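Novice: for reference, the sequence and a predicted model appear below.
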Amino acid sequence: MGFTTTQLGIVYEKGNGKNGINEIALALKKSKSQIYRALKDLDKMNIVRIKRRGFELMSNTHTSYLVNNLLNHPNLISLLSGSSIQIIQECLSITSVSKIVDKTKLNNATIYNWIKKFQKVSIIKKINNQYLFNTKLWADLKNFIIEFKKFNDSVDPRVKPNSKIYFKNKDLIVFSTKTLENASFTAFSKYKEFGINILTTKNYYSLPFKKKNVVDIFIDSLYVVEKEKDFRNLLFVALFYLKNKKKLGKINNIILNNIKKILKGEHINDYPSLLEIKERAKVYNIKV
C-alpha cells in the first residue's frame, strides 16, 4: 500500500492548518474531485476520517508519525510516494538490491532510482555494496515506516476486518478467524489430514482457493508461527516436519532451521526441547 504525492500533500496541508477541501485543492493545484479520490484512499489507510463536511486526521500512531515527518521534512512528499516505502522497509536491516528485488518484485532500475534519491538526503547509506536505513539521522521516519507496516500487515480487502493476517502478497494471503470462511483451509487446520489431529481455537485459511499440498500447508504453518511464536504450534510444526521430512527438507526458513538444530540436540530459547518433541511424537507414532 503506497502513497501518491497528492495524498501526502493533503496530509501535509491539513497538518499545516489548512482545513477546507477548496483551500487544500488550491494549495495543491488539484481539482476537488482529485482531492476527494485521494481522501477515500487515505480513509482506507486509516490516516483520515471523511466527515459530512470535510475530513479529519486520525490520531493513531502511524498517522501521527507521518504528519510530523511531513511537517518537519516537506521533501518527503515526493520521497514517500509510489513504491518508495517498500524499498525503505527492506533497508531497515542491511540488504542488497537483489534481495530487495526478491522481496518487492520491483525491477532493478526502479530500486536503484529510489536508492539514489534516498542517498542524496542520507535516508539510506551504502555499506560494502549493501544498503541500510540511516536511523541516526531519520529516527522519526523509521518509526513511521515500522508503524505503517504494522497497519498494512493487519488489514486487507480480501478478508474480514476481524481476521488475523499472517502473510500476504498480491498472490496469496494466509489468515485465521474463529468463523467459517469462504476460503481454503491451511496450516494447522489441515494437519489432521496428515495424521496429526489437533484441536485449534481458530480456523486457518488461505486465498485464493487452491488444493493444498504438504509443502503449501507447512509453509503456511511457518507464516503463522513467525507472527505468533506459540510454543504449542512450534511443537506441532516440528512434528509435521518429522512426519513429512523427505518432502520438506529443502525449505529454507529460520524457524525450520532452528527446529533442525534442536533435533540434533541443541537448546534454543522459546522453542520446545528435543525431549518434549520426542514425548509428543510418541502420541502420533512419529519417529524422531
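Specialist: Nice, I can see it. Residues are numbered from 1 along each chain as shown.

Novice: make it CA atoms for all contacts and neighbour counts henceforth
Specialist: Noted.

Novice: tell me how far the ends of stretch 271-288 are from each other?
Specialist: Criterion C-alpha to C-alpha, to the nearest Å; first-to-last residue distance in stretch 271-288 is 16 Å.

Novice: what's in contact with that stretch?
Specialist: Residues from elsewhere that reach stretch 271-288, judged by C-alpha atoms under 8 Å, 6 or more residues apart in numbering: 195-196, 231, 234-235, 238-239, 242-243, 259, 262-263, 265, 267.

Novice: swap in stretch 215-229?
Specialist: With C-alpha under 8 Å, 6+ apart, stretch 215-229 has contacts from 166-167, 174, 186-188, 190, 233-234, 237, 240-241, 247-248, 255-256.

Novice: buried subset of those?
Specialist: Burial by neighbour count, 16 or more other C-alpha atoms under 10 Å: within these this picks out 166-167, 174, 186-188, 190, 233-234, 237, 240-241, 248, 255-256.

Novice: let me know the closest of the residues you listed to residue 202.
Specialist: residue 188 (9.4 Å; C-alpha to C-alpha).

Novice: any idea how far residue 182 is from that closest one?
Specialist: Distance from residue 188 to residue 182, counting by C-alpha to C-alpha: 17 Å.

Novice: in the helix or strand containing residue 226, what's buried?
Specialist: Using DSSP states H and E, residue 226 falls within helix 214-227. Using 16+ other C-alpha under 10 Å as the test for burial, helix 214-227 gives 214, 217-226.

Novice: next one: it to chain centre, how far?
Specialist: The chain centroid and the centroid of helix 214-227 are separated by 15 Å, computed with C-alpha atoms, centre = their mean, to the nearest Å.

Novice: second one coming, line it up with the first:
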Amino acid sequence: MPFSQNDIRTLVLIAGSEKPSNPRILRETLGLQRETVSRLITHLVKMGLVERRGREAILAGTPPAEAFKLLYFSHRATPLHKILSLRRVELLARLDQTPRSLGDLAAETDIPVDTLYGYLKGFLRVGAVSRSRQGKAYCYSFNFKLWPELKDFVTALLEYQVLRLVPREALIIKSYEDSVIFKSIRQQDATITSFSAYEDYGIDLGLWDNYYTLPKRELSLQEVFVHSLDSAWEPSQKLFCALFYLKNRNKLDAIDHPVLSNLKAVLQGERISGYPTLEDIEDRTDLYDIKL
C-alpha cells in the first residue's frame, strides 16, 4: 500500500524521537485529528516500520525500519514525505544504474506519464535521479552516489513486504525485488511455479514438494523456467531444467542465467561438477517425447 505524505511525516517524527512518541505530541506537531494519527500509526505498524508500546509508538526493529532510520539521519534536511509518498516508492524500485526513458518507465510501472514526470522532477530536484539525453529522449537513472540510503530503504521495504507473505512452514528459495519463490509440502494459496508448473508444459515430475511464488499472478513460460533455474540446487533438479529447456528451446534460448549456460555446455558434451551428464539427460528425453 503506498504511503501518504502524512505517513512519512509521522514516520520521520517517530524515527527522530529519542523516546517513544506520544500520539498527542504527534497530533499537535502534524496538526491532525486523533483518529487520523491513530490510522497513520496502524498503517505504519502493518508495513513493519513502527511498533506500539502501550499508547506510544516507536520505530520497529525490522530491516526496513532500520534502513529508514539510516536514511533519515543521512538526509535530515530533505523533505522525505515528498519523495516517498504515493507511488514514488514503486518508481524508485524500478530506477537503477541503467538509464530508462519516460516511456520505458511508464510501461514498467503503469504510472501515468504526467504523474511519472512529476515524480521524476522531484527526484531530480533533490539529486536522487540523474538525467541524460539519448537521441531525442531524456533518460533517467538512480543516483547511487548521493542517495544509497534511499535505495537501501526501498529495497528493504519491498523485500520485507514480500517475505511476510510466505507461510512459516515454507522454505524460501529466493527473494526478488517484488516477489518470492518458496517450496512447501503443504498446498498453499499461492501461484504454482518452478518444477511444480512443468506439468502444464508436458513434463510431469511427480514431486513431493510444491513450488510457489507470491504475490499471486499469471506467469509466463519464461518466468516459470527462471524460477526453476533459481530452484535447481541438486544435479537431479538441473536435469529437470535441461529437459524443460530442450522441450521449449525456441522460447528459452535468449535467457541469460549461469545455470542455463552450464546446461548448454553439458548438452555439448562437457562434464561439469554438480550437473547431470549428457548421458543422464538422454536417458530421460524419450519419457517426455523430447529430441536432442
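Specialist: Nice, I can see it. All of these numbers come straight from a predicted model, not from anything done at the bench.

Novice: tm score of chain vs chain?
Specialist: Scored by TM-score structural alignment, normalised by the length of the first structure, the superposition of the two chains gives a TM-score of 0.77; 274 aligned residues with a C-alpha RMSD of 3.7 Å.

Novice: helices of the first structure, start to end?
Specialist: With DSSP state H as the criterion, the first structure has helices at 5-15, 21-28, 32-44, 61-72, 76-79, 84-90, 97-104, 108-120, 139-154, 214-227, 231-243, 245-248, 254-263, 274-283.

Novice: what range does the second one cover in the second structure?
Specialist: Pointing back at helix 21-28 of the first structure there. In the comparison with the second structure, helix 21-28 of the first structure aligns to the range 23-30 (TM-score structural alignment).

Novice: so for the matching stretch, what gets flagged as buried?
Specialist: 23, 26-27.

Novice: any chance of these in CSV, with distance to residue 72 of the second structure too?
Specialist: As requested, the buried residues of stretch 23-30 of the second structure are arranged in CSV below (distance: C-alpha to C-alpha, whole Å):
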residue, distance to residue 72 of the second structure
23, 20
26, 17
27, 21
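
Novice: nearest to residue 169 of the second structure, of these?
Specialist: Lowest distance from residue 169 of the second structure to the buried residues of stretch 23-30 of the second structure (C-alpha to C-alpha) belongs to residue 23, with 36.8 Å.

Novice: wait, that closest one sits on residue 53?
Specialist: No - applying C-alpha atoms under 8 Å, one finds residue 23 of the second structure not in contact with residue 53, separated by 11.3 Å.

Novice: ends of stretch 56-66 of the first structure, how far apart?
Specialist: With C-alpha to C-alpha applied, stretch 56-66 of the first structure spans 14 Å between its terminal residues.

Novice: residues in contact with that stretch?
Specialist: Residues from elsewhere that reach stretch 56-66 of the first structure (C-alpha under 8 Å, 6+ apart): 11, 14, 46-50, 140-141, 143-145, 147-148, 151.

Novice: just tell me the aligned range of that stretch in the second structure.
Specialist: Aligned by TM-score structural alignment, stretch 56-66 of the first structure falls on residues 58-68 of the second structure.

Novice: number of nearby residues for the nearest residue to residue 181 of the second structure once chain neighbours are set aside?
Specialist: Ranked by C-alpha to C-alpha, 6 or more residues apart in numbering and with sequence neighbours excluded, the top spatial neighbour of residue 181 of the second structure is residue 213, at 4.3 Å. Residue 213 of the second structure has 28 neighbours, counted by other C-alpha atoms under 10 Å.

Novice: export the helices of the first structure as CSV, with columns for distance to residue 133 of the first structure.
Specialist: Below are these laid out as CSV (distance: least, C-alpha to C-alpha, whole Å):
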stretch, distance to residue 133 of the first structure
helix 5-15, 21
helix 21-28, 30
helix 32-44, 26
helix 61-72, 16
helix 76-79, 14
helix 84-90, 7
helix 97-104, 13
helix 108-120, 9
helix 139-154, 8
helix 214-227, 23
helix 231-243, 32
helix 245-248, 35
helix 254-263, 23
helix 274-283, 39
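
Novice: relative to residue 200 of the first structure, which of those helices is closest?
Specialist: Nearest of the helices of the first structure to residue 200 of the first structure, taken as C-alpha to C-alpha: helix 231-243 at 9.7 Å.

Novice: packing partners for the closest one?
Specialist: Packing partners of helix 231-243 of the first structure (3 or more C-alpha pairs under 8 Å, 6 or more residues apart in numbering; DSSP states H and E): helix 214-227, helix 274-283.

Novice: could I get those helices as CSV with distance to residue 108 of the first structure?
Specialist: Shown next, in CSV, are these (distance: least, C-alpha to C-alpha, whole Å):
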stretch, distance to residue 108 of the first structure
helix 214-227, 27
helix 274-283, 44
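
Novice: okay, now the residue lying closest to residue 88 of the second structure once chain neighbours are set aside: neighbour count?
Specialist: In this structure, residue 88 of the second structure finds its nearest non-sequential neighbour in residue 119, 6.6 Å apart by C-alpha to C-alpha, 6+ apart. A count of nearby residues for residue 119 of the second structure, using other C-alpha under 10 Å, gives 20.

Novice: highest neighbour count among the contacts of stretch 56-66 of the first structure?
Specialist: Counting by other C-alpha under 10 Å, top hit in these: residue 11 with 25 neighbours.

Novice: ok, that residue - contacts?
Specialist: Residue 11 of the first structure sits in contact with 57, 67, 70, where contact means C-alpha under 8 Å, 6+ apart.

Novice: any idea how far residue 31 of the first structure is from the first one?
Specialist: This means residue 57 of the first structure. Residue 57 of the first structure sits 20 Å away from residue 31 of the first structure, going by C-alpha to C-alpha.

Novice: more neighbours, the two?
Specialist: The neighbour comparison of residue 57 of the first structure against residue 31 (other C-alpha under 10 Å) goes to residue 57, with 18 against 13.

Novice: gap between that one and residue 27 of the first structure?
Specialist: Separation of residue 57 of the first structure from residue 27 of the first structure (C-alpha to C-alpha): 18 Å.

Novice: so how far is residue 56 of the second structure from residue 227 of the second structure?
Specialist: Distance, residue 227 of the second structure to residue 56 of the second structure, by C-alpha to C-alpha: 43 Å.

Novice: what do you get for residue 140 of the second structure?
Specialist: With the distance defined as C-alpha to C-alpha, residue 140 of the second structure ends up 41 Å from residue 56 of the second structure.
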